[in-house]
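Participant: predicted model and sequence follow; I will ask about them next.
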Amino acid sequence: MYNSRISGLGFYVPDNIVTNNDLTKIMETTDEWIVERTGINERRHITKGEDTTTSMGVKAARVAMERAGVSATEIDFVVFATLSPDYYFPGPGVLVQRDLGLNTVGALDIRNQCSGFVYALSIADQYVRSGMYKNILVIGSEVHSQGLDMTTRGRAVSVIFGDGAGAAIVSRSTDDSKILSTHLHSEGQHAEELAVTAPGMGGRWVTDILAENNPEDVSFYPVMNGQFVFKNAVQRFSEVIMEGLKQNGLQVSDIDMLIPHQANLRISQFIQQKFGLTDDQVFNNIQKYGNTTAASIPIALTEAWEAGKIKKGDVVVLAAFGSGFTWASAIIKW
């Protein structure tokens, strides 16, 4: 058995900044209302025709590969996490293989929404541990802006989300730096509390939506029971962080950096207060980017590392909760 480590990080966000004040021009909302409920000041939206989920992932991947000192020929496998693929099928993993000019390596697509990157990281970790692969490209990338109800009707959800991508190279470890453990959970009984239910093969398909031509149909927009999601998120965040620490014989005081999924600043602040962590022990950037779902953790992790907030030997904790419900954590010795 081998150990794995994150050998390179990168991220990409579109140039187009959409502020809360920009949103007030297209829906009934205010900067104060958005900040109070989410902590978000601005987010990035793609310019249609310029960026896609795949192209952003490729741009983030190139940075991560350069930092890891890994060439295209040295990538053994691709794991791509997203809820917003370029196509209904195939998934973006194979598009990354093509666009980066990788060998005919395997490409796996992950559909675990906000928990997607930690799930993908866990898969990469296990493949490297087993000895099957040496260098795995893990990407989380999302284009939300093209699928949101950008009207007053949809404001409770649409103000939260942004576009962007993050990537990591998971490689065989040659020293004490390693992913210590990962922890994955799900609770499907609450699937519809945060979901996009159409189009879907088991319900209303594209042909049904087109035939009905109902302007009041919102089934293809995301819906969220905000208070219910918040209540479950703070509980599951706490549980899965403690699960990881306990398995590795660590205490909360051992955490050097917590990177929570950037779902809502209020959730992150709740967890920080509950665990008694300082501002230097928790990294948040939702204020700038909104909730970028599978991309949020790798973007935040990269920014924290670039800012010198993560150093060799640090205990880094990643934690996520989202649609499914799914939740996950990773404990890393940097």
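Facilitator: Now that the structure is in, tell me what you want to look at.
Participant: CA atoms for contacts and neighbours, from now on please.
Facilitator: Fine.
Participant: run the chain-centre distance for the helix or strand in which residue 208 is found.
Facilitator: Using DSSP states H and E, residue 208 sits in helix 206-212. Relative to its chain's centre, helix 206-212 lies at 31 Å (Cα atoms, centre = their mean, to the nearest Å).
Participant: which ones are touching residue 290?
Facilitator: For residue 290, the contacting residues are 40, 41, 42, 43, 44, 160, 161, 162, 262, 263, by Cα atoms under 8 Å, 6 or more residues apart in numbering.
Participant: you'd agree the fourth one is in a strand?
Facilitator: Yes. Counting by DSSP: H, G, I helix; E, B strand; the rest coil, residue 43 is located in a strand.
Participant: just give the nearest non-adjacent residue to it, would you?
Facilitator: Among residues not flanking residue 43 along the chain, residue 289 sits closest, at 4.1 Å (Cα to Cα, 6 or more residues apart in numbering).
Participant: put this beside the first:
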Amino acid sequence: MYTSRVTGLGSYVPENVVTNDDLSKIMDTNDAWIQERTGIKERRHIKKGDGNSTSIMGVKAAKIALERANLTKDDIDFIIFATLSPDMYFPGGGVRVQDMMDMNTIPALDVRNQCSGFVYAVSVADQFIKTGMYKNVLIIGSENHSGGLDMTTRGRAVSVIFGDGAGAMVLSRNEKDDGGGVLSTHLHSEGAHAKELSLEGPSTEHWVPEIIEKNDQENITYYPYMNGQFVFKNAVVRFSEVINEGLQQNNLSPSDINMLIPHQANLRISQFVQKQFRLSDDQVYNNIQRYGNTTAASIPIALTEAWEEGKIKEGDVVVLAAFGSGFTWGSAVIKW
């Protein structure tokens, strides 16, 4: 059985920086309130006319990852696109990337697991490579949140958290017998709490004509809903469980982790997990302060930046971990 390894990473974020002070001009909030609860100082939003979309940002990140992998578009066998904010309801972003990059008629799969989407995508790619079906898989996480947020005081609890951006990874068959690559992945879900972090409409349960007919401005279903405290309490438990699961599977201890890349949901969650595993600041990478929560894009953006900054080296043990809507959560343990 083959193993898979990371051969290329890339990321892209829009140029438009939106600070907490910027948000305070359009809703009742302030920098201190946002930083205290989330750790976020600023985020990036697509600006009308800047030529970006979920798929376009994904392509920009993918091209960087391909160049760093020393591969061309024709070397890719499979595209996996993770997002909760595709350009359109259907088709998904994967086929748009295939078209925009003028790729061969390779398969394209969309993963709709929100904040856990990228970890799920890595797991899927790893299985296809292990079986020998594909050699090089392009994995993209990309989000355009700003186009669907309630940017008023009513929506501030959710809207101040999210940002736009994309990250990409090339996962390839490991031709070396060096024990490196993706060691294991671990995925879970608990649908009983699906509505605690959700967007109910437009959907086939709350379709467009129904929303238009009701015109219910006090109970708008087409903006995201989050039960913040409930999500936080579940996140810190599931993060810890799934990280431990990966460590135990590979006979590792927390001290063996060279770099933990947690999904950038909330800096307070990351700090709680760091403290629980007694990890130093050098063992955990956070960039939510600059980008907010970019959902499926957060892990590949953070992973790319950590690698670019020289914080990840050959032979390092890198752990990816995520928790989010669904509820879904997962981890991946990688020997770099």
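Facilitator: Happy to help now that I have it. All figures in this text were calculated on a predicted structure; none of them were measured in a lab.
Participant: what TM-score do we get after superposing?
Facilitator: For this chain pair, the superposition-based TM-score is 0.99 by TM-score structural alignment, normalised by the length of the first structure; 333 aligned residues with a Cα RMSD of 0.7 Å.
Participant: picking up where we left off before, what residues in the second structure pair up with the helix holding residue 208 of the first structure?
Facilitator: Under TM-score structural alignment, the alignment places helix 206-212 of the first structure onto residues 208-214 of the second structure.
Participant: ok, average deviation of the matching stretch from the first structure?
Facilitator: On superposition with the first structure, the mean distance recorded for stretch 208-214 of the second structure (mean Cα distance after the TM-score superposition for the first structure) is 1.4 Å.
Participant: quick one: the helices in the stretch 101-250 of the second structure?
Facilitator: Per DSSP state H, counting those that start in this stretch, the stretch 101-250 of the second structure carries helices over the ranges 117-130, 156-159, 208-214, 228-249.
Participant: can you tell me which of the ones you listed is most buried?
Facilitator: Of all the helices of the stretch 101-250 of the second structure, helix 117-130 carries the top mean neighbour count, a mean of 24, counting by mean count of other Cα atoms under 10 Å.
Participant: and that helix, how far from the first structure on average?
Facilitator: Once fitted to the first structure, helix 117-130 of the second structure is off its aligned match by 0.4 Å on average (mean Cα distance after the TM-score superposition for the first structure).
Participant: who's in contact with residue 45 of the first structure?
Facilitator: 14, 15, 16, 17, 18, 143, 144, 145, 162, 163.
Participant: corresponding residue for it in the second structure?
Facilitator: In the second structure, residue 45 of the first structure lands on residue 45 (TM-score structural alignment).
Participant: over to residue 130 of the first structure?
Facilitator: In the second structure, the residue paired with residue 130 of the first structure is residue 131, using TM-score structural alignment.
Participant: before we move on, what about residue 265 of the first structure?
Facilitator: In the second structure, the residue paired with residue 265 of the first structure is residue 267, using TM-score structural alignment.
Participant: for that match, what are its contacts?
Facilitator: Residue 267 of the second structure sits next to 38, 39, 40, 286, 288, 289 when contact means Cα under 8 Å, 6+ apart.
Participant: map the fifth one onto the first structure.
Facilitator: Taking TM-score structural alignment, the alignment pairs residue 288 of the second structure with residue 286 from the first structure.
Participant: distance from the centroid: which residue in the second structure tops it?
Facilitator: Ranked by distance from the centre of the second structure (Cα atoms, centre = their mean), the top residue is residue 213, with 34.9 Å.
Participant: leaving out sequence neighbours, find the closest residue to residue 19 of the first structure.
Facilitator: Excluding the flanking residues, the one nearest residue 19 of the first structure by Cα to Cα, 6+ apart is residue 42, at 4.2 Å.
Participant: what are the ranges of the strands in the first structure?
Facilitator: Per DSSP state E, the first structure carries strands over the ranges 4-12, 17-19, 42-44, 77-81, 106-110, 135-142, 164-172, 178-186, 194-195, 223-224, 257-260, 315-322, 326-333.
Participant: thank you, goodbye.
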